[in-house]
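Asker: Structure of the sequence below:
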Amino acid sequence: MDLRRPLALAAAVLLAVTSTGCTGEEDGARGRPGAAGLSDPYFPQLGNGGYDVRHYALTLAYEPGTGRLTGTADITARATQALSAFNLDLTGLTVHSATVDGEPAAVRREGAEVTLRPGADLKSGDTFRTVIRYSGTPATITDAEGAREGWLRTADGAVALGEPTGSTAWFPGNHHPSDKAAYTVTVTVPKGLQAVSNGELTGHRTTGDRTTFTWRSAEPMASYLATLAIGRYETKTSRTPSGIPVHTAARGNPALLARIPELLAWAAENFGPYPFSSTGAIVDPGLDVGYALETQGRPFFGQGTFDASTLVHELAHQWYGNSVSPESWRDMWLNESFATYAEWLYAEDFGDKPVRKSFDEAFADDENWAFPPAEPPTAADISGPPVYGRGAMVLHRLRRAVGDDVFFRILRGWPAEHRHGNASTEDFITYVEKEADADLTDLWDTWLYGEDRPTDPSA
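Answerer: I've put the predicted structure just below:
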């Protein structure tokens, strides 16, 4: 997320080691309900236990004039325990019907929790298909610090932004970053509008006064990184010199959009091969949300956020945060520290500003010392300044401790080690110390977990 975002997005923290809410039973045993949440102290009901989603097929129709969304979510998942019932997260919309493996399922709604009880228990290890039909006016969610996410209406359409809980506003699912899945999003809108989502455009047809777009994301994606932009955008598809498709949907600034291949090549030199099948951007300067967001393969830029440094930040997230996603929301510093350090590297390579100067400026900023980056005190702090600025300082201190050769090997090796997966702070520490062949306890204790600012930034 862009540094301009005020304070933090309200977010989830540590994912429980056992997320099913019960001991689980072997194949053939009596099923039990999956957990209605992942015991997250910030969002106890966010995410659900007992199953792992493999694929979302979302079929949507949107009417900008009324703001009404009609949807069908076809969800393929694997049971991780014997299930008599399971939950999905969905904010505000009305569920009309649900089936599991083609048979009607009982539906119970309580707030943002939808509980489904299939006609027969699911065995642990079963792959099952859930189809939910729903509709309504999707909600705009305001976080604790006042930032808006979810479904954001515009003059001619809408934009869906999901971090950390906004994706619950437009489709039912298991909305925690630890459960990544492939997506197919099919959207029907009035003729003359574009509908842009993640991945590749695999279908585009106009029938009468309606146009349908189908987007396919084959690589695993956390739900908060899914996006949908509907409106009168200028769309363009091109390719980088290495052959990666570039899909853009924008209202202005073609010069900066044209730099995406150049900046992606620079990022790949530092961070390793690009991890997704395509890249691009969605730019809507008319939408004032105060931030940019690293929506997978297609980062979003709102009013006042589309500049070169922020573009570098969001492109870096494709490696750090999107391909390697946080195991829990407490691990957000792993996303933002790398993306911020990418800005420092960019300023050095393109603006003649040494990384050390960026470090010194961050060190002098009192806001970066409000709390340790790996231990935000509340949900409202999870995207606070220390997660960005002090997190990047941790990386620069690591660079000084291990030397450039090892450090840049870590920059490339870390996203390769956990490509399309999830990782925690503990995973990162273990990986770094193995690569560096060193005990770096003092560095972590001072810069990552320490309460106080060191008296000497060079010490």
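
Asker: From now on I want contacts and neighbour counts done on CA atoms only, so please keep to that.
Answerer: Will do.

Asker: mind checking which helix or strand Arg397 is in?
Answerer: helix 391-402 (DSSP states H and E).

Asker: nearest residue to Val159 other than its sequence neighbours?
Answerer: Among residues not flanking Val159 along the chain, Ala229 sits closest, at 4.3 Å (CA to CA, 6 or more residues apart in numbering).

Asker: Surely that neighbour is within a helix?
Answerer: No - counting by DSSP: H, G, I helix; E, B strand; the rest coil, Ala229 is not part of a helix but strand.

Asker: ok, now which ones touch the spatially most central residue of the chain?
Answerer: In the chain, the C-alpha closest to the average C-alpha coordinate belongs to Leu225, at a distance of 3.3 Å (CA atoms, centre = their mean). Leu225 makes contacts with 161-163, 294-296, 322, as judged by CA atoms under 8 Å, 6 or more residues apart in numbering.

Asker: All the strands of the stretch 201-350 of the chain, residue numbers only.
Answerer: For the stretch 201-350 of the chain, the strands defined by DSSP state E, counting those that start in this stretch cover 210-221, 228-231, 234-239, 245-250, 279-283, 292-293, 300-301, 324-326.

Asker: The fourth one - contacts with which helices or strands?
Answerer: Just to be clear, that refers to strand 245-250. strand 234-239, strand 279-283 (3 or more CA pairs under 8 Å, 6 or more residues apart in numbering; DSSP states H and E).

Asker: I'd like the structure of this one too, to check against the first:
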Amino acid sequence: MHRRFIVPSALAASLLLAIPASAAEGTAGAPGIGDPYYPASGNGGYDVSHYDLRLKYQPATDLLEGTATILATTTQELSRFDLDFGLDVSEVRVNGKKAEYARSGDQELEITPAAALAKGKAVSVVVRYAGKPSELKINGWTSWARTPDGAVAAQEPDSAVWWFPSNDHPLDKATYDISVSVPDGTQAISNGVLQSQSSKLGWTRFNWRAGKPQATYLTTLAIGRFDITTDTTSDGLPVVNAYSKDLGANGGAARASIERTTEVAEWLTEVFGPYPFDALGGYSPNVKSGFALETQTRPFYSPKQFANGANVSVVVHELAHQWYGDSVSVKGWKDIWINEGFARYSQWLWSEKEGEGTAQELADYTYAQHPADDAFWTVKPGDPGPDNQFDAAVYDRGALAIQALRNKVGDETFFELLKGWPAEHAYGNASVADFVTYAERVSGRPLADFFDTWLYQPTRPQAPAAAAAHSLRATTQPAQPAQPAQPASWKQIAATNTIHDHR
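Answerer: You can find the predicted model right below:
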């Protein structure tokens, strides 16, 4: 037998108010954000608003030392939460207090704060760490590339795990301050605007700021000895391009291509609407890889992209991503078509503008290269699976779908779609399903079956027959005498794959 005490309601309310929010036990945040392609990527329980990274790097030894301060808001009561990170950690603090931490697998850093965190509260997390990123292997892979005079972090679908702790998934975008100290005579290139540069005791510190929401995989770092060119756009945006001093025979073609960044970006504003960020540029370091990547405001270009001469088309591709992929990011990695299909199609539009073959001619050429029994058609751009996420079909069949859409809805509606999408979803995330709904709304047509045929069926659709529509060339510049197509040039564009290496 026990006694039952009745507590007056007013007293009960006062007792509840007296219990601090942090006294709630909470639950552990999920170790993944829920992406079926990459279950370990991202984390649950919080949303990051800002990363402040203070780094020191020694190229001779590949030693990276860092202090990351992460500002976030909890989305549930948390007893524990994870960060995606692989280097050795020496200390973690949460809201100024030391926190316990432990490893789980290759990339999970489990953090247990001194007291549980209430839902909806601002949280600061400080992580001190050090290590040699090139020696860190996750699933047998490293995204950190050493160069003869430094290193580069540029990779998709992730690279952050090798150099800063994060919620490593495009669903959780944030702003960045990235401060990097390197030996005098060496430069550090990153995203956004260079806020300041100073030297002391043999070291030079570069302070970069990315002021718009940015996905972790779009955050880049390049350390080495660069020739740097600077300029401003007609709108006053700073332009920073950087070239390794040892690009060899590819150096001239790299410069001849990347130095046209401002021109290309200005043209893309006519296609996709206002440029979404506060800086512009690109960089080409001395790396062995052969891909390019749309790292936000400052794309990465392997020198191999210019092995056959100037390649402005790849600059078009990576800059188009600033709208399609960077400002509007995927909800999940299965939505990669929105990134790569539209970036590839922008190359076709550039060819059309330059009089080197229309988008329709390039679509016809690409379609003809793949007969009905080609495995190319078995890849579904709308959900290709992690093994085919960067398959050529995602790019080229994806672009064919866009040309077919252009023919179906007509140029006026089509170019309205191209501008409206990045305006409607600026700095956010969207899925293929969202795009289908959007296209139906803007066009006033039922398009679900159309997109299902082009994006999801593992068979060859009917060719995207030409519509009676004027070309982009006619819509963006005064009428000029017709020029003959240049098959060698536009076939090269059709065959050019800006396919990213990935884990």
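
Asker: In the second structure, what sits opposite His418 of the first structure in the alignment?
Answerer: In the second structure, His418 of the first structure lines up with His425, judged by TM-score structural alignment.

Asker: and the gap between the residue nearest to its match when sequence neighbours are not counted and Asn407 of the second structure?
Answerer: Take His425 of the second structure and drop its neighbours on the chain: the residue closest to it by CA to CA, 6+ apart is Val328, 5.8 Å away. To Asn407 of the second structure, Val328 of the second structure is 24 Å away according to CA to CA, to the nearest Å.

Asker: Have a look at the two and say which one is more surrounded.
Answerer: Neighbour count, other CA atoms under 10 Å: between Val328 of the second structure and Asn407, Val328 has more, with 27 against 18.

Asker: can you tell me how far Ser166 of the second structure sits from Ala215 of the second structure?
Answerer: Counting by CA to CA, the separation of Ser166 of the second structure from Ala215 of the second structure is 10 Å.

Asker: Pick out whichever of these two has more residues nearby.
Answerer: A direct count of neighbours by other CA under 10 Å for Ser166 of the second structure and Ala215 places Ala215 higher, at 27 against 22.

Asker: so that one touches Ser327, yeah?
Answerer: No - in this structure, Ala215 of the second structure is not within contact of Ser327 by CA atoms under 8 Å, at 9.2 Å.

Asker: Can you identify each of the helices in the stretch 101-250 of the second structure by residue range?
Answerer: Assigned helices in the stretch 101-250 of the second structure: none (criterion: DSSP state H, counting those that start in this stretch).

Asker: Check the stretch 401-503 of the second structure too.
Answerer: Using DSSP H, counting those that start in this stretch, the helices of the stretch 401-503 of the second structure run over 411-424, 432-443, 448-455, 472-476, 487-495.

Asker: Redo these as JSON lines? Include mean neighbour count and distance to Asn241 of the second structure.
Answerer: Listed next are those as JSON lines, based on neighbours: other CA atoms under 10 Å; distance: least, CA to CA, whole Å:
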{"stretch": "helix 411-424", "mean neighbour count": "18", "distance to Asn241 of the second structure": "25"}
{"stretch": "helix 432-443", "mean neighbour count": "16", "distance to Asn241 of the second structure": "33"}
{"stretch": "helix 448-455", "mean neighbour count": "17", "distance to Asn241 of the second structure": "36"}
{"stretch": "helix 472-476", "mean neighbour count": "15", "distance to Asn241 of the second structure": "27"}
{"stretch": "helix 487-495", "mean neighbour count": "16", "distance to Asn241 of the second structure": "24"}
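
Asker: Can you check which of those gets nearest to Glu25 of the second structure?
Answerer: helix 432-443 (37.4 Å; CA to CA).

Asker: For the closest one, which helices and strands make contact with it?
Answerer: On a contact count with 3+ CA pairs under 8 Å, 6+ apart, helix 432-443 of the second structure meets helix 411-424.

Asker: now for the helix it packs on, which elements pack on it?
Answerer: Short answer (3+ CA pairs under 8 Å, 6+ apart): helix 411-424 of the second structure packs on helix 261-272, helix 432-443.

Asker: mean per-residue distance, the lengthiest helix in the first structure to the second structure?
Answerer: Counting by DSSP state H, the longest helix found in the first structure is helix 332-351. Following the fit onto the second structure, the mean deviation recorded for helix 332-351 of the first structure is 0.7 Å by mean CA distance after the TM-score superposition for the first structure.

Asker: Residues contacting that helix, please?
Answerer: So helix 332-351 of the first structure is in contact with 1, 309-310, 312-314, 316-317, 320-321, 325-326, 353-355, 358, 373-374, 382-383, 387-396, 425, going by CA under 8 Å, 6+ apart.

Asker: ok, back up a step: winner for burial among the helices and strands packed on strand 245-250 of the first structure?
Answerer: Of all these, strand 279-283 has the most neighbours on average by mean count of other CA atoms under 10 Å, namely a mean of 27.

Asker: What is the burial count for the nearest residue in space to Ala102 of the second structure that is not next to it in sequence?
Answerer: Nearest non-adjacent residue to Ala102 of the second structure, counting by CA to CA, 6+ apart: Glu110, 5.2 Å away. Using other CA under 10 Å, Glu110 of the second structure is surrounded by 20 other residues.

Asker: How about the contacts made by the equivalent of Ser309 of the first structure over in the second structure?
Answerer: Matched to the second structure by TM-score structural alignment, Ser309 of the first structure sits across from Ser313. Ser313 of the second structure sits next to 347, 350, 493 when contact means CA under 8 Å, 6+ apart.
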